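Q: build me a structure from this.
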Amino acid sequence: MLVSLAAHSMATTATHFSVKARDDKARCGILSTRNGVVETPAVLLYTRRGGPLNLTSPDMLAAVTPPVQGVQLSAMQFLENPDASILREYGRGAHGFLCLEGFPVLASNRDPTMYEYAMRPSTDKEVHVSIHSGGHMVSPERYMETMAALKPDLFVSLCDEVPADATSKRVATSIMRTAAWLDACLQLHYTYQHQNRQATGGGQEVDPQPCGGSSNKGNGACGRSSADGKGSADNGSSSAGEGPLAGSLLLAALAGGGLAMERARAAAAVADKEGVGGYALCGLGAGEAPEQRPALIAASLGALSPIALERRPVFASGLSASPEDILAAVAEGVDLMDCAFVAQVTAGGYALTFPLRPHQGWRPPAAPDEELIAEADRAPVREPQPQLDRAAPPSSSLFGLSAAPGLGPDTSIGADDTKINLWSTSYRLDKGPLLPGCGCFACRRHSRAYVHHLLNTHEMLGDVLLEAHNTGHINAFLQAIREAITEGRFEEYRQWFRSLRSAPLVPAPRRVVAKRRASAEPSEPIESEPGTVEVTMTGAMEVEAHVARGGSGSREQRRSKWVSV
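A: Purely as a prediction, here's the structure:
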């Protein structure tokens, strides 16, 4: 019975995603939903406890350029205050309740900036999560009831997530539970897809939920028309005679913790399961090292058939802690990601400033010539020559490497090569935009000095302007990635971005010296001041040589004066 029901479910959702370009594992696709079209790979706007942090107004969301393609929210935050009954009474799902009409919504099983699991033991029937209202035991039935009230365009099945350091036995238990809960979610998904039709005796139409009051008519506040490609008029409400989850894609949760073999086994269990509309990489960003994530992603996706991946999107949560994380995920075939990175840098008062495209004439470094390397290895070893100019960087022309052009960021004021710190007092009189050449709302209308003033006076508008800029900048970054994939130069683009980060961010420390008496007579050990280094005998001899050459000061002063060595 499950197979036949799931097959009908898949028939209504399998055509929502298609791949249009590939470059190795990286791919560009089109995800069509009833509330708009998403060009992948894409990042989704982060929300906390249901709503965007600062871009709360539909006008502010519409002002972001490039535009916001979709929104991610944690379904666990709607278990209580508000719960499913309040959302059902409201009748317009997450789109209407959160004023997100016209934006595709993905409901995941966790918040990417916090970890709701592992506070208390879960069972085979329920998972324990800790949210803003306390601890809750969540069964598949309660989870899907919440999903039906939210009416998202995409949602992740219930998952028993474990941290990266979980034992292999605990990981195996989590895989077993997640697979069992996926079957329960598939059955409930079918039920909620056809709930209204079954209640009305099969196919009889019922009046759809109203979109709003008369004040919303004709002004676009109730959603965008299908003519502009941003969604239909119902804006998340069910079609006549269909259930609340009609047209929603179910993304199967792929667990496995920090073990690549277990992730491959978990993915193989759902590789050919009917009724699955996509896949969600769960449990990432829970303690594993960033360099381990590509292997974990590859293990999960490598166990899936190419045919299944061709028509099903891949979502990953907890990855986007830096631009490099985004590039690494896209390189392994991830289509959708949450955008917690923007929320984190905005909360710190930062504005993203990293370049989006290589400068004209940039070429990838040439591959190292094996003959030259072998010849260099055969060359006799010479004694190192003293460097006259110690500030000059070592040559690396043999391997075709070069430092990033231009001066590096000023780390003394909290900047690095991706962002600037608007809390710094160095911007209090800066009349320039957050990023020269940026066309976002914040950069076109406001200066760094103004945003610095807003942050220091604790005005919310400062965070609003920063999030508008940072969201637009990260969207432009994904746009550049899509262009690189379409043109078949994604790896070249990735090498260029890495070259920007190859130089050290923190400059070499200033020469810190220790102090001791300039005297030829043996002296007692002197405890150096904090931040100084120990004096060597060579340094003491250099001091004596300096004194013998007639250094400044009388002999009596030279005996008692502290000197730097």
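Q: CA only for contacts and neighbour counts going forward, please
A: Fine.
Q: quick one, helices of the stretch 151-300 of the chain?
A: Using DSSP state H, counting those that start in this stretch, the helices found in the stretch 151-300 of the chain span residues 168-193, 195-199, 260-270, 293-302.
Q: residue 27: which of the ones you listed is closest?
A: Residue 27 lies closest to helix 293-302 among those, at 13.3 Å (C-alpha to C-alpha).
Q: what's in contact with the very next helix or strand once past that closest one?
A: Using DSSP states H and E, the helix or strand that follows helix 293-302 towards the C-terminus is helix 306-310. Residues lying outside helix 306-310 but in contact with it, judged by C-alpha atoms under 8 Å, 6 or more residues apart in numbering, are 18, 19, 271, 272, 278.
Q: surely residue 448 touches residue 431?
A: Yes - Residue 448 lies in contact with residue 431 (C-alpha atoms under 8 Å); the separation is 6.2 Å.
Q: between these two, tell me which one has more neighbours.
A: Using other C-alpha atoms under 10 Å, the more surrounded residue of residue 448 and residue 431 is residue 448, with 24 against 12.
Q: for the more buried one, give its distance to residue 423.
A: 10 Å (C-alpha to C-alpha, to the nearest Å).
Q: same deal with residue 25?
A: Counting by C-alpha to C-alpha - residue 25 and residue 423 are separated by 40 Å.
Q: more neighbours: the two, which one.
A: The residue with more neighbours, out of residue 25 and residue 423, is residue 423; 21 against 12, by other C-alpha under 10 Å.
Q: gap between the more buried one and residue 259?
A: 41 Å.
Q: same question for residue 563.
A: Residue 563 is 58 Å from residue 259, by C-alpha to C-alpha.
Q: more neighbours, those two?
A: Between residue 563 and residue 259, counting by other C-alpha under 10 Å, residue 259 is the more crowded of the two (20 against 13).
Q: wait, residue 37 sits on residue 17?
A: No - judged on C-alpha under 8 Å, residue 37 makes no contact with residue 17 at a distance of 9.8 Å.
Q: one more, so I can put them side by side:
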Amino acid sequence: MLEGPLKYELLHKDKHSNARRGRIYTPNGIIETPVFMPVGTNGTVKALKNSDLKDIEAEIILGNAFHLFLRPGLEVLKNAGGLHKFMNWDRPILTDSGGFQVFSLRDRKISDEGVLFRSPLDGSKIMMTPELSMEIQMTIGSNIAMAFDECVEAGAERKYVEESVDRTFEWAKRSYKAHTKKDQALFGIVQGGFHEDLRDRSLKQITSIDFDGFALGGLSVGEHYSETERILKHSGPKLPEDKPRYIMGIGTPLIILMSVENGMDMFDCVLPTRMGRHGTAMTWEGKVNLKAGKWKYSTEPIDNKCDCYACQNHTRGYIHHLIRKDEILGKILLSIHNLRFLINFVKEVRKAIEEDRFLEFKEEFLSNPNNVY
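A: Predicted coordinates for the structure are as follows:
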């Protein structure tokens, strides 16, 4: 029987890198890691039914505290008995604290208390604090909640980043204190921008709190790939080994591989479904633009190596037709395929780690320049 809200088991470490194979136990099911997590911001992964998500073997999905707080609101979620019951999803859910969404708003004021902003729905003033973020996430009832943090822009000045690191630490302590839901795990988030010493400072601060897992935040915010790689190599392996490690907001195969190589376990991104809605497929041979006219007469599947519903039942030519006619079905089929591709991708990554050939797998995959995006 599971004791507490979450248990992490380290199953194997690759002999030639920091890649690791693990397992996370939650009251709503087991998560095999490394894992890609589809994003369901508003309590739904766009255009997909729950049965679609189970067919592609999604083990955990994300919800967003900020958006769910605005609509449908806490009273609706309380009345429904939490997000699992509201959306009829019985597998694990992780919720973002809403910090990234709040900081992406133009009209906001940050103070040590929290972030004051106007609701994008009706313009009313809202003060988002660590305490409110915890109240929202506890009401949602996700299996994993995130501490409220400040995500700074890629070009932020060092002095501001330094202040932000200390503010995030104070908010982390307040989040931990306000979080009282015993069957819900809480992860802390390491910040620090692109300054290695500030990353170390934040890591020391955040890991001093007994969180159930730890995340690297503030990456994939517009920086160059080389900067992401530098911070990942510096910070990833330093996170506690006995707890899950989550890098927020990344979803290309290239960055997933880089993250795994540096000890990360969990990833999420809207990219696969967003690409699908815009007519692009992710495949083992790189991106495929199915809007292109050259696919008009194609009778081949999206990806010969894929076992998803779209690939098993429809051709590139048919999906090209749907996308060109802006039919909803085309967007659904490509969203199903792209998520299945990434889930299969991390499944192969897990196998490679178990067999101590992760670096070979990475090298072989990236030897095709089409896979670097």
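Q: report the TM-score for the pair.
A: TM-score for the superposed chains, counting by TM-score structural alignment, normalised by the length of the second structure: 0.91, backed by 367 aligned residues with a C-alpha RMSD of 2.4 Å.
Q: residue 72 of the first structure pairs with which position in the second structure?
A: Aligned counterpart of residue 72 of the first structure in the second structure: residue 62 (TM-score structural alignment).
Q: just to revisit the earlier point, shared neighbours of residue 37 and residue 17 of the first structure, anything?
A: 30, 31.
Q: name the nearest residue to the equivalent of residue 168 of the first structure over in the second structure, sequence neighbours excluded.
A: Using TM-score structural alignment to pair residues, one finds that residue 168 of the first structure aligns to residue 158 in the second structure. Residue nearest to residue 158 of the second structure in three dimensions, not counting chain neighbours: residue 195, with 7.7 Å by C-alpha to C-alpha, 6 or more residues apart in numbering.
Q: alignment lookup: that neighbour to the first structure.
A: Using TM-score structural alignment, residue 195 of the second structure sits opposite residue 259 in the first structure.
Q: residue 86 of the second structure too?
A: Match for residue 86 of the second structure (TM-score structural alignment): residue 97.
Q: pretty sure that match sits against residue 88.
A: No - counting by C-alpha under 8 Å, residue 97 of the first structure stays clear of residue 88, with 10.3 Å between them.
Q: so residue 484 of the first structure makes contact with residue 495?
A: No - with contact defined as C-alpha under 8 Å, residue 484 of the first structure does not count as touching residue 495 (11.9 Å).
Q: got the contact list for the match of residue 72 of the first structure?
A: Counted by C-alpha under 8 Å, 6+ apart, residue 62 of the second structure has contacts 37, 38, 39, 40, 41, 93, 94, 95, 96, 268.
Q: how much space between it and residue 274 of the second structure?
A: 15 Å.
Q: kindly report the same for residue 204 of the second structure.
A: Distance of residue 204 of the second structure to residue 274 of the second structure, given as C-alpha to C-alpha: 36 Å.
Q: now residue 216 of the second structure
A: Residue 216 of the second structure is 23 Å from residue 274 of the second structure, by C-alpha to C-alpha.
Q: does residue 95 of the second structure belong to a helix, a strand or coil?
A: Assigned with DSSP: H, G, I helix; E, B strand; the rest coil, residue 95 of the second structure falls in the strand class.
Q: do the same with the one 10 residues further on
A: Going by three-state DSSP, the secondary structure assigned to residue 105 of the second structure is coil.
Q: do you know how far the closest residue to it other than its chain neighbours is from residue 7 of the second structure?
A: Leaving aside its sequence neighbours, residue 105 of the second structure sits nearest to residue 117 (C-alpha to C-alpha, 6+ apart; 7.7 Å). In this view, residue 117 of the second structure and residue 7 of the second structure are 36 Å apart by C-alpha to C-alpha.
Q: going by secondary structure, the residue mapped onto residue 131 of the second structure from the first structure is in what exactly?
A: Mapped onto the first structure by TM-score structural alignment, residue 131 of the second structure lines up with residue 141. In the assignment (DSSP H and E), residue 141 of the first structure maps to helix 140-150.
Q: helices or strands next to that helix in the packing?
A: In this structure, helix 140-150 of the first structure packs against helix 84-90, helix 93-97, helix 168-193, with contacts taken as 3 or more C-alpha pairs under 8 Å, 6 or more residues apart in numbering; DSSP states H and E.
Q: rewinding a little: the match of residue 168 of the first structure: how many residues sit nearby?
A: Residue 158 of the second structure: 14 neighbours (other C-alpha under 10 Å).
Q: likewise residue 82 of the first structure?
A: Neighbour tally, residue 82 of the first structure, other C-alpha under 10 Å: 12.
Q: surely it is in a helix?
A: No - per three-state DSSP, residue 82 of the first structure lies outside any helix segment and is coil.
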